[in-house]
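K.L.:
Would you be able to build a 3D model of this:
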Amino acid sequence: MLPGIVALGFATSLNAQTAAPPPLPPLDLGQTNILDGEGRPGALLELIAFGSTADRLADAAGGAAPGTNRQRVASFIVHPIFVADATIAGAHPGIELLVPVSRVENQFAAGGSGVHIGFSDITVAPFLQWSRSDPGPGSVSARLALQIVAPVGDHAPVRPVNTGQGGWQLSPYLAVTWRASRRWEVSGRAIYDWSASATSRMNGCAQIRVQPGDLVAVNLSASYALSDASRLGIGGYGLQQLSLSRSARASLPESRQRIYGLGPVARWHVGNVTLAPAAFVEFGARNRPQGVSLNLRLQRPF
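P.N.:
Here you go, the predicted structure:
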């Protein structure tokens, strides 16, 4: 069975039609951490609760945007996973599905304020899993996946706040775990994201096509086994937008986003259930809200 660590998370950026650049798509920022690269054949159901609060909106230079700016996000994600017994090039093939429901509340001085509750876009991710059935000291496990995000979430260009992006998204990722010793492990995940254009309404104008820029995100964590059933560690993440966002096919100057986060992560087993809480404080933001985020993952193998 799966040990309960093949997982994806959910995070959202500014999702409103404002004077700011087009919002980046929801992304895993720190939700996957301890033992992320490990996995084995079987089925797993994961439930993810995510929440974030931000009372600061950073501009392109990292300074605070003028006026009152705040964002509140709450999400619940159903995440089934299956890994086959068969092997391809020494790896077990698998597939995972993420179905999120979200509540987004924005209050921005530049406009685009409001509240919306609804389904977010659904992710389907085929992957290959390289991992020993009993990883020990010195072992390395890895998973290579292609996340395909279908724009089926709630999205309306006339609405200032949405829970869906309105466009397709492709996000390959590589997750790796190194068992440094009998008790220490180090895990990381690198994500590249490309988003298609979507219809939007910027600054109350006519509907146009907007496209977020390509981006890369990295999750890193290190944990220590307090016992066979519990681990405690520190995790962090970084996001950097690589290319400029576009509006009506024209590049938007100074539209790149950036954010970093750092905080405690933990993991423990209670019977057949695994609980994995994490909390992060953000810093270094550019063109996006900056605050704190919390998430709790509950995993049950079958």
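K.L.:
From now on I want contacts and neighbour counts done on CA atoms only, so please keep to that.
P.N.:
OK.
K.L.:
Show me the strands in the stretch 101-250 of the chain, by range?
P.N.:
Secondary structure of the stretch 101-250 of the chain (DSSP state E, counting those that start in this stretch): strands at 114-119, 122-130, 140-150, 169-178, 184-195, 198-201, 207-211, 215-227, 230-241, 246-247, 250-251.
K.L.:
which one of these lies closest to Ala43?
P.N.:
Of all the strands of the stretch 101-250 of the chain, it is strand 122-130 that lies closest to Ala43, at 13.4 Å by Cα to Cα.
K.L.:
Tell me which of the strands of the stretch 101-250 of the chain lies nearest to Trp268.
P.N.:
Closest among the strands of the stretch 101-250 of the chain, using Cα to Cα: strand 230-241, at 4.0 Å.
K.L.:
So what angle separates the directions of the closest one and strand 215-227?
P.N.:
Angle, strand 230-241 to strand 215-227, by axes from the mean of the first three to the mean of the last three Cα atoms, to 10 degrees: 170 degrees.
K.L.:
before we move on, the earlier item: output the strands of the stretch 101-250 of the chain as TSV; include the columns mean neighbour count and distance to Pro23.
P.N.:
Listed next are the strands of the stretch 101-250 of the chain as TSV, based on neighbours: other Cα atoms under 10 Å; distance: least, Cα to Cα, whole Å:
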stretch	mean neighbour count	distance to Pro23
strand 114-119	18	15
strand 122-130	21	17
strand 140-150	21	16
strand 169-178	21	13
strand 184-195	21	11
strand 198-201	21	11
strand 207-211	19	9
strand 215-227	20	12
strand 230-241	21	11
strand 246-247	20	11
strand 250-251	14	14
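K.L.:
Any chance of JSON lines for those, columns distance to Ser293?
P.N.:
As requested, the strands of the stretch 101-250 of the chain are arranged in JSON lines below (distance: least, Cα to Cα, whole Å):
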{"stretch": "strand 114-119", "distance to Ser293": "19"}
{"stretch": "strand 122-130", "distance to Ser293": "21"}
{"stretch": "strand 140-150", "distance to Ser293": "23"}
{"stretch": "strand 169-178", "distance to Ser293": "21"}
{"stretch": "strand 184-195", "distance to Ser293": "18"}
{"stretch": "strand 198-201", "distance to Ser293": "27"}
{"stretch": "strand 207-211", "distance to Ser293": "26"}
{"stretch": "strand 215-227", "distance to Ser293": "14"}
{"stretch": "strand 230-241", "distance to Ser293": "12"}
{"stretch": "strand 246-247", "distance to Ser293": "28"}
{"stretch": "strand 250-251", "distance to Ser293": "31"}
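K.L.:
what about those, which gets the closest to Gly63?
P.N.:
strand 230-241 (16.9 Å).
K.L.:
who's in contact with the closest one?
P.N.:
29-30, 33-34, 213-226, 256-269, 280 (Cα atoms under 8 Å, 6 or more residues apart in numbering).
K.L.:
How far off centre is it?
P.N.:
Taking Cα atoms, centre = their mean, to the nearest Å, the mean C-alpha location of strand 230-241 is offset from the chain mean by 12 Å.
K.L.:
And for the closest residue to Ala20 other than its chain neighbours, the neighbour number?
P.N.:
Distances taken as Cα to Cα, 6 or more residues apart in numbering place Asn287 nearest to Ala20, at 7.0 Å, with adjacent residues excluded. Around Asn287 there are 26 other residues, counting by other Cα atoms under 10 Å.
K.L.:
compare with the first, here's sequence two:
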Amino acid sequence: MVRDVKGVGAVALALSMVVSAPALAKEGGDQYPHGGEGFMAGAVPPPGFYLLGYGVDYRGELVDADGDEVAFPGQDPISLRVDGIAARAIYTSPYQILGGYWGAHLIVPFFDIEVDAGVMSQRKSGIGDITFSPFILSWHWPEWHLATAVDIYAPTGRYKAGDLANIGANYWSFEPLVAVTYRNADGWEASGKFMYNIKTENPDTDYQSGDEFHMDYTLAKNFDNWAVGVGGYFVHQIQRDEVNGVEVADSIRKSFAIGPQVKYDYENMSFIAKWQHEVYSRNTFDGNRINLKFIYAF
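P.N.:
Take a look at the predicted model:
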């Protein structure tokens, strides 16, 4: 079912709040690439310096609180395309705190996004919101790996209030997280990265996006240099959005995605590819995502 949207002016305002960043939902959008982690998510690498590369390709259509596609009368559903790459540097020190290795990381993304509403469309490219954490702790046991951190998302991406699509979210957010991996001697693996995102208010719109819980997950079998499995992500907004302190009705968004994934290790490098299909979406975009990841150890 496709729900028609009446009133171009009202929809332009709604779209500027719904799709104003490259990661798909609510005012300001996401600053985290859902599904980006999975294999060995809890296993922060041993002391040393590591360079990681990420790639994402996403295609989806906007859906409402009932899961119905949203469109202008006589137009195709409102759609979003996201293509992005990101460079990530990780440093794990030889120093330990509470038995865990201390580390830090920095992520710089670049996005090319396009929103098409039929009667209007917009495309933008540029550096997105930078992520960093000066404090990562990781522990390792024979079959278990555990990591904790607080990621900080800085509003470094280009943003203009009222635009249909924006690269940046225009607010800071803070994300405590726990990542855990279990991998036994037979190569069976279960990994999860659990995050709680706390957002600040967008100063240009006085819009406060609600906090949300989200996670990436993987179930896989490792053999020789290969690993294959299934994985995806789950997103659940905990609080309603607010404008000037007033709650926004029907602003809770949810997503669940699943799909196949594969990893190949070669000497000091790893290559990961994933396809993730959103089987359940509310108040966000609904579609398919390809995630790529490259790891290089110096």
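K.L.:
Quick check: TM-score for this pair?
P.N.:
Overlay of the two chains. TM-score (TM-score structural alignment, normalised by the length of the second structure): 0.87; 273 aligned residues with a Cα RMSD of 1.8 Å.
K.L.:
The residue nearest to Ala20 of the first structure matches what in the second structure?
P.N.:
Taking TM-score structural alignment, the alignment pairs Asn287 of the first structure with Asn283 from the second structure.
K.L.:
Then Leu275 of the first structure?
P.N.:
So, by TM-score structural alignment, Leu275 of the first structure is matched to Phe271.
K.L.:
Okay, its match and Val44 of the second structure: tell me how far apart.
P.N.:
Applying Cα to Cα, to the nearest Å, the value for Phe271 of the second structure to Val44 of the second structure is 16 Å.
K.L.:
more neighbours, the two?
P.N.:
Val44 (23 against 16).
K.L.:
from what I can see Tyr280 of the second structure touches Ser255, true?
P.N.:
Yes: the pair Tyr280 of the second structure / Ser255 is scored as a contact, 5.5 Å apart, by Cα atoms under 8 Å.
K.L.:
who has more neighbours, the two?
P.N.:
It is Ser255, of Tyr280 of the second structure and Ser255, that has more neighbours when counted by other Cα under 10 Å, with 20 against 14.
K.L.:
How about the equivalent of that one over in the first structure: what's its closest non-neighbour residue?
P.N.:
Using TM-score structural alignment, the partner of Ser255 of the second structure in the first structure is Ile259. Spatial nearest neighbour of Ile259 of the first structure, chain neighbours left out: Ala285 (4.3 Å); criterion: Cα to Cα, 6+ apart.
K.L.:
one step back: check contacts around the match of Ser255 of the second structure.
P.N.:
By Cα under 8 Å, 6+ apart, the neighbours of Ile259 of the first structure are 238-240, 282-286, 288, 290.
K.L.:
which stretch of helix or strand covers it?
P.N.:
strand 258-270 (DSSP states H and E).
K.L.:
Mind reading off the mean deviation between that strand and the second structure?
P.N.:
Mean deviation of strand 258-270 of the first structure relative to the second structure after superposition (mean Cα distance after the TM-score superposition for the first structure): 0.9 Å.
K.L.:
list the buried ones in that strand?
P.N.:
258-269 (16 or more other Cα atoms under 10 Å).
K.L.:
and those, which two are the farthest apart?
P.N.:
Arg258 and His269 (34.4 Å).
K.L.:
Could you dump the contacts of Ile259 of the first structure into a markdown table and include distance to Ala49 of the first structure?
P.N.:
Below are the contacts of Ile259 of the first structure laid out as a markdown table (distance: Cα to Cα, whole Å):
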| residue | distance to Ala49 of the first structure |
| --- | --- |
| Gly238 | 21 |
| Leu239 | 21 |
| Gln240 | 25 |
| Glu282 | 19 |
| Phe283 | 22 |
| Gly284 | 25 |
| Ala285 | 23 |
| Arg286 | 26 |
| Arg288 | 22 |
| Gln290 | 19 |
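K.L.:
follow-up on the earlier one: the strand holding Ile259 of the first structure: what's the following helix or strand?
P.N.:
Counting by DSSP H and E, what follows strand 258-270 of the first structure is strand 273-286.
K.L.:
I'd like to know which elements that following strand is packed against.
P.N.:
Contacts defined by 3 or more Cα pairs under 8 Å, 6 or more residues apart in numbering; DSSP states H and E place strand 273-286 of the first structure against strand 258-270, strand 289-301.
K.L.:
Turn the ones you listed into JSON lines, columns for distance to Ser200 of the first structure.
P.N.:
Converted to JSON lines, these look like this (distance: least, Cα to Cα, whole Å):
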{"stretch": "strand 258-270", "distance to Ser200 of the first structure": "22"}
{"stretch": "strand 289-301", "distance to Ser200 of the first structure": "20"}
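K.L.:
Gln107 of the first structure is nearest to which of these?
P.N.:
Of these, nearest to Gln107 of the first structure by Cα to Cα is strand 289-301, at 10.9 Å.
K.L.:
Packing partners of that closest one?
P.N.:
strand 42-57, strand 273-286.
K.L.:
Please point out which parts of the last one sit buried.
P.N.:
Looking back up the chat, that one is strand 273-286 of the first structure. Buried, per 16+ other Cα under 10 Å, within strand 273-286 of the first structure: 274-283, 285-286.
K.L.:
Tell me roughly how far that strand lies from the second structure on average.
P.N.:
Relative to the second structure, strand 273-286 of the first structure is 0.9 Å off (mean Cα distance after the TM-score superposition for the first structure).
K.L.:
got a list of contacts for that strand?
P.N.:
Residues outside strand 273-286 of the first structure that contact it (Cα under 8 Å, 6+ apart) are 4, 30-31, 58-63, 236, 256-269, 290-301.
K.L.:
Tell me the spacing between the equivalent of Ser125 of the second structure over in the first structure and Ala145 of the first structure.
P.N.:
In the first structure, the residue equivalent to Ser125 of the second structure is Ile117, according to TM-score structural alignment. Remark: distance between Ile117 of the first structure and Ala145 of the first structure (Cα to Cα) = 29 Å.
K.L.:
same question, Leu35 of the first structure
P.N.:
16 Å.
K.L.:
what's the answer for Leu47 of the first structure, then?
P.N.:
20 Å.
K.L.:
go on, Asp121 of the first structure?
P.N.:
18 Å.
K.L.:
Show the end-to-end separation of stretch 34-48 of the first structure, please.
P.N.:
15 Å.
K.L.:
tally of neighbours for Ile295 of the second structure?
P.N.:
17.
K.L.:
looking at it, it is touching Gly53, isn't it?
P.N.:
Yes: between Ile295 of the second structure and Gly53 there is a contact under Cα under 8 Å: 6.6 Å.
K.L.:
Excluding chain neighbours, what is closest to Arg267 of the first structure?
P.N.:
Ala276 (4.4 Å).
K.L.:
ok, Leu80 of the second structure - contacts?
P.N.:
24, 58-62, 113-116, 285.
K.L.:
quick one on the thing from earlier: turn the helices and strands packed on strand 289-301 of the first structure into TSV, including distance to Trp168 of the first structure.
P.N.:
Formatted as TSV, these follow (distance: least, Cα to Cα, whole Å):
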stretch	distance to Trp168 of the first structure
strand 42-57	22
strand 273-286	24
